[in-house]
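[1] got a predicted structure here, sequence first:
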Amino acid sequence: MRDALKRGQLAQSLGCNIETIRYYENIGLIGPADRSASGHRLYNKADADRLRFVLRLRQLGFSIGDIRSLLQTINSGDYSCNEIAQVAERHILTIQAKINDLEKLERNLTKITRQCHRGNTPDCAVIDALSKT
């Protein structure tokens, strides 16, 4: 296979780990690679493009389930841009909820740490606040 990459070369070219590629193959996000005569996995441009797409979705915080669903939709060829935009919009809502949760956590922890006198004794307002039920 001309212009094919071995797993290590593919990982290096996309800036990911070999284990990541192996994992995505095992769970079916990318298909099984062709093999060389000596048994090495060989990845073509389409394999690299699909892996790049999966990696980008993961960088954007999409779950494995969401990625699998998106790939199935795309692979079916029976989808509209509107459907894909709706998936992205649902993900944006998930991100916004996580941001809200993190901001609440930050406010609570900031409030707790402001109560700390930062003395050299084991008496600590942070421990006290975190120990309360």
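    Nice, thanks for sending it over.
[2] could you use CA atoms for every contact and neighbour count after this?
    Noted.
[3] hey, where'd the helices end up in the chain?
    Secondary structure of the chain (DSSP state H): helices at 7-14, 18-26, 45-59, 64-76, 81-114, 125-131.
[4] residues in contact with the first one: which ones?
    If you take C-alpha atoms under 8 Å, 6 or more residues apart in numbering as the criterion, helix 7-14 is touched by Asn17, Ile18, Ile21, Arg41, Leu42, Tyr43, Ala48, Arg52.
[5] dropping in the other structure now:
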Amino acid sequence: MSAASLTIGEAARRTGVSAKMIRWYEATGLLPPAARSESGYRHYGDADLHTLRFIRRARDLGFSVDAIADLLALWRDRARPSAGVKAIAQEQIADLRRRIAEMEGMARTLEHLAEACCGDERPDCPILDDLAADDHPPEPRRRSRGLAGRGPARGAA
């Protein structure tokens, strides 16, 4: 079967993007609606596969759906200056570094708690005591790896 007329399953196999995510990318506008056969089956061409690979790579780098939409628009605009692309990438770098710092802080806290726990037959456990403590301020809800609750989980791609 040529790339000019691939089913969603074959497009998924060739791009590493699940059929569920392909449908979701169409629904959100990241991917243009697929051509349909007379029986209603989606069919994808070379341009669609190229776009899906672009989206998958951007997702692999942690870009949000909104940032991917911006990057796709810039990618399609051959007359665009590269400054906008660089700015989006630099924002992503800053976000990744912030998340890394947060995770390193979480790891340090857990290491400290694990060191304080005897790990024996006694029920005393500083880890559980810390988790149950009422004196921790609520953490702001973080967006999940770029999708911000706008679709299937990251692992579905």
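    Good, I have the coordinates. What you are looking at is a predicted structure, and each value in this text was computed from that prediction instead of being measured.
[6] which one of the helices of structure 1 lies nearest to Asp34 of structure 1?
    Nearest to Asp34 of structure 1, of all the helices of structure 1, is helix 45-59, at 10.0 Å by C-alpha to C-alpha.
[7] how close does the closest one sit to structure 2?
    Here helix 45-59 of structure 1, set against structure 2 after superposition, deviates by a mean of 0.6 Å using mean C-alpha distance after the TM-score superposition for structure 1.
[8] show me what that helix is packed up against.
    Other helices and strands packing on helix 45-59 of structure 1, by 3 or more C-alpha pairs under 8 Å, 6 or more residues apart in numbering; DSSP states H and E, are helix 64-76.
[9] what sits against the residue nearest the centre of structure 1?
    In structure 1, the C-alpha nearest the mean C-alpha coordinate belongs to Arg58, at 2.9 Å (C-alpha atoms, centre = their mean). With C-alpha under 8 Å, 6+ apart as the criterion, the residues that contact Arg58 of structure 1 are Ile64.
[10] please repeat the previous calculation with a cut-off of 10 Å.
    Arg52, Ile64, Asp66, Ile67 (C-alpha atoms under 10 Å, 6 or more residues apart in numbering).
[11] please report how far the last one lies from Glu25 of structure 1.
    If I follow you right, that is Ile67 of structure 1. 13 Å (C-alpha to C-alpha, to the nearest Å).
[12] neighbour count: the two, which is higher?
    Ile67 (18 against 15; other C-alpha atoms under 10 Å).
[13] ok so, going back, just put the helices of structure 1 in JSON lines and tack on distance to Ser36 of structure 1.
    Output for the helices of structure 1, formatted as JSON lines (distance: least, C-alpha to C-alpha, whole Å):
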{"stretch": "helix 7-14", "distance to Ser36 of structure 1": "12"}
{"stretch": "helix 18-26", "distance to Ser36 of structure 1": "17"}
{"stretch": "helix 45-59", "distance to Ser36 of structure 1": "15"}
{"stretch": "helix 64-76", "distance to Ser36 of structure 1": "26"}
{"stretch": "helix 81-114", "distance to Ser36 of structure 1": "36"}
{"stretch": "helix 125-131", "distance to Ser36 of structure 1": "57"}
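[14] between the ones you listed, which one is closest to Pro32 of structure 1.
    It's helix 18-26; of the helices of structure 1, that one is closest to Pro32 of structure 1 (C-alpha to C-alpha) at 6.1 Å.
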